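In: Build me a structure from this.
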Amino acid sequence: MVDSMKVEFNQPLYTGQEDAHVLSAMHGRCLAGNGTYTRLCQEWFETKFGFNKALMTPSCTHALEMAALLINVVPGDEIIMPSYTFSSTANAFALRGAEIVFVDVRQDTMNMDETLLEEGISEKTKAIIPVHYGGISCEMDVIMNLAEKYGIYVIEDAAQGMMASYKGKALGSIGHMGSYSFHETKNYTSGGEGGLLIINDKSLINRAEIIREKGTNRTQFLKGMVDKYSWCDIGGSFLPSEIQAAYLWGQLEQATVINEGRRHIWSIYAQELSALEKEGRICLPKVPLGCRHNAHIFYIKTVKQYEAVFLMDHLRSNGVSAVYHYVPLHTAPASRGISRFVGQHDHTTSESDRLIRLPIWYGMDEDDVHCVVDLIRRFYESKNAEEILFDSLPAKQ
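Out: Prediction:
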């Protein structure tokens, strides 16, 4: 029965191939990182996606913090990003004293509105941080053209973007730098946490290796380039353990199969819910021409905010763990005094209030997908849903 089902929002990816690699790493001679599995993962990313350099990190947050160090963010600099993102996107640069400059998102993709970017650029702007929401790309041609025009960096927050692309280019490969997340909620995980710093600007590679090794030239030492290593620059502890890399390697071996499995689930939702969208009941994710998504998120947007509340209650009361997503950063207490919003935040506020994420993970049972769809249909066929929609209409004068 639908009413007694239990559908979790997410299940951390586990293929069964991770065990042997993790055990191998545990019995190896290098647990602290930069061992065989770390190198295997990094080389895989460089080969598959054409990155000039890929460096494993303990998290995507760490990757963004490294990027802030690499471009020498200092107090007084301004960093442009959407408000509709996770706190790490802002934290990485606020920690260096930068002012965060928010711009509104597009209604169709929830990505940064590229047409509003130029208004936010000033002589203090150091970088633009496009966030590829749900693994659907921002309009990177426009962003890169603006960056070149004004001489500023582009650092892609592609935390949700592994295996997605823009005009044939992997997300993360387009800006000067990029980042991936391997948190347990992402399409691929390195055992709970994990990340990747992607470096496309070759001039940043040598310093990145030093910053990653606590400010030392230990990487050069391990390569036999110097006799002993020393403290050369500021840095941090940005190396993941070898066990994290080994866990991830068990998934990279099946990356394409995993990606297509998630896309299949995403396509079922899209097809089965399309009729409700045509009726004007909900909005579904939009994938612009030239973008290939990775099925990281499937969401619906309701007509009104309070309708989303009723629908969420309906799903949860029937055993479906659907969730809201980001609370826009410009509304958060931590943003006060360190950020400003350029222009209006019409879509950031109104669209995020109506967005509900549906369960999706690799290996999810298709019957569960259809049950979620049926529950949504039942909600909109119910008397309560009709009353909600009626109440949302403008009052007659």
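In: going forward, measure contacts between C-alpha atoms and count neighbours the same way
Out: Noted.
In: Contacts made by stretch 283-298 with the rest, please.
Out: Applying CA atoms under 8 Å, 6 or more residues apart in numbering, the contact partners of stretch 283-298 are 108-109, 134-137, 160-168, 186-187, 259, 262-263, 266, 269-270, 273-274, 277, 299-302, 357-360.
In: Buried subset of these as a ChimeraX selection?
Out: Of the contacts of stretch 283-298, the buried ones go into a single ChimeraX selection, burial set by 16 or more other CA atoms under 10 Å:
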select :109,134,135,136,137,160,161,162,163,164,165,166,186,187,259,262,263,266,269,270,273,274,299,300,301,302,357,358,359,360
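In: Looking at the contacts of stretch 283-298, which are in strands?
Out: 165, 166, 299, 300, 301, 302, 357 (DSSP state E).
In: now, among those residues, which is nearest to residue 29?
Out: Closest to residue 29 out of the ones in strands among the contacts of stretch 283-298 is residue 165 (36.8 Å), distances taken as CA to CA.
In: Could you also give me the structure for this next sequence, so I can compare it with the first?
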Amino acid sequence: MKIKFNKIYKSNKEKKYIMDVLDNHSISGDGIYTDKVIEFLKRKYSIMNILMTTSCSQSLEMAIRLAKVKEGDEVILPSFSFTSCANSILAVNAKPVFARVEKETLNIDINSIKRLITDQTKAIMVIHYGGISANIDEIMKIAKEHNIKVIEDAAHAIGAFSNGRTLGSIGDFGSISFHSTKNITSGEGGAIYINSEGIDKNNADIMHQKGTNRFEFLNGNTEKYVWKGYGSSFCPSEILMAHLYAQLEDVEKVTEERLKIVKIYNKLVEEFKDILFSYTKFNTESNGHLFYIFFKDLDKANKFKKYVNNKNIDVRTHYVPLHSTEFGKKYKNDFLNYHLEDDIDKKLMRLPLYPALTDSEIEYICKEIRNGFIYCNTSL
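Out: Just a heads-up that it's a prediction; the model follows:
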């Protein structure tokens, strides 16, 4: 038995919707299925304005520009995050400022944010790691006090909430991912939620349409579409949107199945607190995007991973903290103690988690995870 780390969820409708596009519609963007996806997201998650993109990376780049971050500005973000977060900041020649994360959630630490705010701070980028909300209400208060924007990187968070509000809808902008590693996928894909009424939606449309007024042209409000400003080719094809729409229709089912597995894993690891100091707690507002365990000791972490992988269970680490990479060291804040972050990519282990896991596979995983805990706790 070989158990993979992840398998893409498949509904029974992707082929039907994709064939509908191929048979009856244009396969370029902004068509019928793009409209269907946008209306679904607006209705289900109460989002004001949405633009679909070909990646979450692109939606982060749009958010940074729409927040009017420019050269010389600073954006605070957790060091434990994906490269796209920092790259979106560098794309406008601004400076990424790496904050610490909380031990309990691995989300951005509030006290770290407060210490890092300067007169140059233009925005805070918040990552909801694993589909569990950061302390977004407190972050919004801080941002309001200092008149700075909040960008939610909700790449992990489709179908996840904070106090009943969908993640990505609370800050000024939300960036969503539909990459193949996410709960709901179009292979490659993303979306930007524009939540603040103070954002120029027309400018967002121009940026989204290669710097042109194409939306006005398509709506019959102008005879020609022309170059109006900065833009890029952010728009995904109808084939991707047809695939995505089929998956979105099952988002509640997918979330429910993933949370069932999280609950089982959570019960398994609770008794091993002498080995672990943090794990993804069961949270009814989470979307079950991932389940991680965090070892107190590096040797035990390595021994555990080797044991479980030898049992044909694909267990993986995650991001290398950005401040500790060769490229990212120049942005490290020497007055912060990054002790926890320095160990994350070595001591964190993510377990297989996807709806296609069978009961027998889950039972096998749990048995060998338990055996792995016992094995790695022996004297080395």
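In: now residue 304 of the second structure: how far from residue 158 of the second structure?
Out: Distance, residue 304 of the second structure to residue 158 of the second structure, using CA to CA, to the nearest Å: 31 Å.
In: Mind telling me what residue 379 of the first structure corresponds to in the second structure?
Out: With TM-score structural alignment as the criterion, residue 379 of the first structure lines up with residue 372 in the second structure.
In: give me the number of residues near the residue nearest to that match when sequence neighbours are not counted?
Out: Among residues not flanking residue 372 of the second structure along the chain, residue 304 sits closest, at 5.3 Å (CA to CA, 6 or more residues apart in numbering). By the measure other CA atoms under 10 Å, the count of residues near residue 304 of the second structure is 24.
In: check which helix or strand covers residue 304 of the second structure.
Out: According to DSSP states H and E, residue 304 of the second structure maps onto helix 298-310.
In: residues in the first structure aligned with that helix?
Out: Using TM-score structural alignment, helix 298-310 of the second structure pairs with 305-317 in the first structure.
In: which helix of the first structure spans the most residues?
Out: Of all the elements of type helix in the first structure, the one with the most residues (DSSP state H) is helix 255-272.
In: distance between that helix and the chain's centre?
Out: Its chain's average C-alpha position is 18 Å from that of helix 255-272 of the first structure, according to CA atoms, centre = their mean, to the nearest Å.
In: Residues contacting that helix from elsewhere in the structure, which ones?
Out: So helix 255-272 of the first structure is in contact with 163, 187, 284, 294-296, 298, 360-364, 366, 369-370, 373, going by CA under 8 Å, 6+ apart.
In: and which of these is nearest to residue 23 of the first structure?
Out: Nearest to residue 23 of the first structure among the contacts of helix 255-272 of the first structure, with distances taken as CA to CA, is residue 187, at 22.6 Å.
In: Contacts only, for that closest one.
Out: Contacts of residue 187 of the first structure by CA under 8 Å, 6+ apart are 13, 160, 162, 259, 296, 361, 362.
In: Pretty sure residue 60 of the second structure sits in a helix.
Out: Yes. Note on residue 60 of the second structure: a helix contains this position according to DSSP: H, G, I helix; E, B strand; the rest coil.
In: residues near whichever residue in the first structure pairs up with it, how many?
Out: Applying TM-score structural alignment, one finds that residue 60 of the second structure aligns to residue 64 in the first structure. Around residue 64 of the first structure sit 31 other residues, with neighbours defined as other CA under 10 Å.
In: which ones are touching residue 64 of the first structure?
Out: Residue 64 of the first structure neighbours (CA under 8 Å, 6+ apart): 88, 89, 92, 157, 179, 197.
In: Pick the one among those closest to residue 321 of the first structure.
Out: Distance to residue 321 of the first structure across those (CA to CA) is lowest for residue 88, with 24.6 Å.
In: Name the SS class of the closest one, please.
Out: Counting by three-state DSSP, the backbone at residue 88 of the first structure sits in helix.
In: And whichever residue in the second structure pairs up with it, how far from residue 316 of the second structure?
Out: Residue pairing (TM-score structural alignment): residue 88 of the first structure is matched to residue 84 of the second structure. Here the criterion is CA to CA. By it, residue 84 of the second structure lies 20 Å from residue 316 of the second structure.
In: for the residue most central in space within the second structure, what are its contacts?
Out: Nearest residue to the geometric centre of the second structure (CA atoms, centre = their mean): residue 155, 1.9 Å. For residue 155 of the second structure, the contact set (CA under 8 Å, 6+ apart) comprises 56, 127, 128, 175, 176, 177, 178, 182.
In: Distance to residue 43 of the second structure and secondary structure added to these, as JSON lines?
Out: Converted to JSON lines, the contacts of residue 155 of the second structure look like this (distance: CA to CA, whole Å; DSSP: H, G, I helix; E, B strand; the rest coil):
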{"residue": "56", "distance to residue 43 of the second structure": "21", "secondary structure": "helix"}
{"residue": "127", "distance to residue 43 of the second structure": "24", "secondary structure": "strand"}
{"residue": "128", "distance to residue 43 of the second structure": "22", "secondary structure": "coil"}
{"residue": "175", "distance to residue 43 of the second structure": "17", "secondary structure": "strand"}
{"residue": "176", "distance to residue 43 of the second structure": "16", "secondary structure": "strand"}
{"residue": "177", "distance to residue 43 of the second structure": "18", "secondary structure": "strand"}
{"residue": "178", "distance to residue 43 of the second structure": "18", "secondary structure": "coil"}
{"residue": "182", "distance to residue 43 of the second structure": "21", "secondary structure": "coil"}
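In: I figured residue 304 of the first structure hits residue 354, correct?
Out: Yes. Applying CA atoms under 8 Å, one finds residue 304 of the first structure in contact with residue 354, separated by 6.3 Å.
In: Report how many residues lie close to whatever residue of the second structure lines up with residue 155 of the first structure.
Out: Counting by TM-score structural alignment, residue 155 of the first structure corresponds to residue 151 in the second structure. Residue 151 of the second structure has 28 neighbours, counted by other CA under 10 Å.
In: Kindly confirm my reading that residue 151 of the second structure forms part of a strand.
Out: Yes. Under three-state DSSP, residue 151 of the second structure sits within a strand.
In: I'd guessed it sits against residue 125; true?
Out: Yes. Counting by CA under 8 Å, residue 125 is a contact partner of residue 151 of the second structure at 4.7 Å.
In: picking that back up, of the contacts of residue 64 of the first structure, buried ones?
Out: Buried members of those, counted by 16+ other CA under 10 Å: 89, 92, 157, 179, 197.
In: Can you name the residues that contact the residue nearest to residue 372 of the second structure?
Out: 372, 373, 375, 376.
In: ok, these in the first structure: which stay?
Out: Counting by both residues aligned by TM-score structural alignment, their matches' CA atoms under 8 Å, the contacts of residue 304 of the second structure that remain in contact in the first structure are residue 372.
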